[in-house]
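>>> The sequence isn't on hand, but the structure is:
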């Protein structure tokens, strides 16, 4: 996130949890919630990198209106 120009505000590691259903034959996953701030173009790059990263099974980026 910082590499593309965003700023990380908070990292909340939830730990290893059982997935609701198997994803790529995995039944457990490590959950992490990251609050960050970035421009729209930077968010597109973060999303692209998450999609090609083999260690990330699923990700979701949500806009938070303050």
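That came in fine, so what should we check first? Since the model is a prediction, treat every value here as computed from it, not as a measurement.

>>> Only C-alpha atoms from now on, for both contacts and neighbour counts.
Will do.

>>> Quick one: name whatever helix or strand follows the top strand by length along the chain.
Using DSSP state E to define each element, the chain has its longest strand at strand 7-23. Using DSSP states H and E, the helix or strand that follows strand 7-23 in sequence is strand 26-37.

>>> Give the buried residues for that next one.
Across strand 26-37, burial judged by 16 or more other C-alpha atoms under 10 Å covers 29, 31, 36, 37.

>>> One more to weigh against that first structure:
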């Protein structure tokens, strides 16, 4: 495999989004928006007293750092 092709293959695999994270908060959307870092994403209303945040992890470690572990 040529060097250019290997570089392209590695670059493309790095550009893939990580696993999706779907978080439901039991708090009004305005309350959660005011407390989340802007770069994390924008929660959407979900029901009368809750909201939901859906994002793709930037890397595979994000799930474990956010407490998203099995068991």
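Here it is on my side, so go on. As the structure is a computational prediction, the values presented were derived from the model and not from experiment.

>>> So after superposing, what's the score?
Comparing the chains after superposition, counting by TM-score structural alignment, normalised by the length of the first structure, produces a TM-score of 0.33; 36 aligned residues with a C-alpha RMSD of 3.0 Å.

>>> just to revisit the earlier point, export the buried residues of strand 26-37 of the first structure to CSV and tack on distance to residue 9 of the first structure?
Output for the buried residues of strand 26-37 of the first structure, formatted as CSV (distance: C-alpha to C-alpha, whole Å):
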residue, distance to residue 9 of the first structure
29, 23
31, 17
36, 5
37, 7
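
>>> Out of those residues, the closest to residue 12 of the first structure would be?
Proximity of the buried residues of strand 26-37 of the first structure to residue 12 of the first structure, judged by C-alpha to C-alpha, is greatest for residue 31, which lies at 8.7 Å.

>>> residues touching the closest one, list them.
Contacts here follow C-alpha atoms under 8 Å, 6 or more residues apart in numbering; on that basis residue 31 of the first structure touches 13, 14, 15, 16, 17.

>>> Could you rerun that using 6 Å?
For residue 31 of the first structure, the set of contacting residues under the criterion of C-alpha atoms under 6 Å, 6 or more residues apart in numbering consists of 14, 15.

>>> likewise residue 54 of the second structure?
With contacts taken as C-alpha under 6 Å, 6+ apart, residue 54 of the second structure has the following neighbours: 21, 22.

>>> did I read that right, it in a helix?
No: under DSSP: H, G, I helix; E, B strand; the rest coil, residue 54 of the second structure sits outside any helix and is assigned strand.

>>> How much space separates it from residue 3 of the second structure?
37 Å (C-alpha to C-alpha, to the nearest Å).

>>> now swap in residue 24 of the second structure and tell me
Here the criterion is C-alpha to C-alpha. By it, residue 24 of the second structure lies 44 Å from residue 3 of the second structure.
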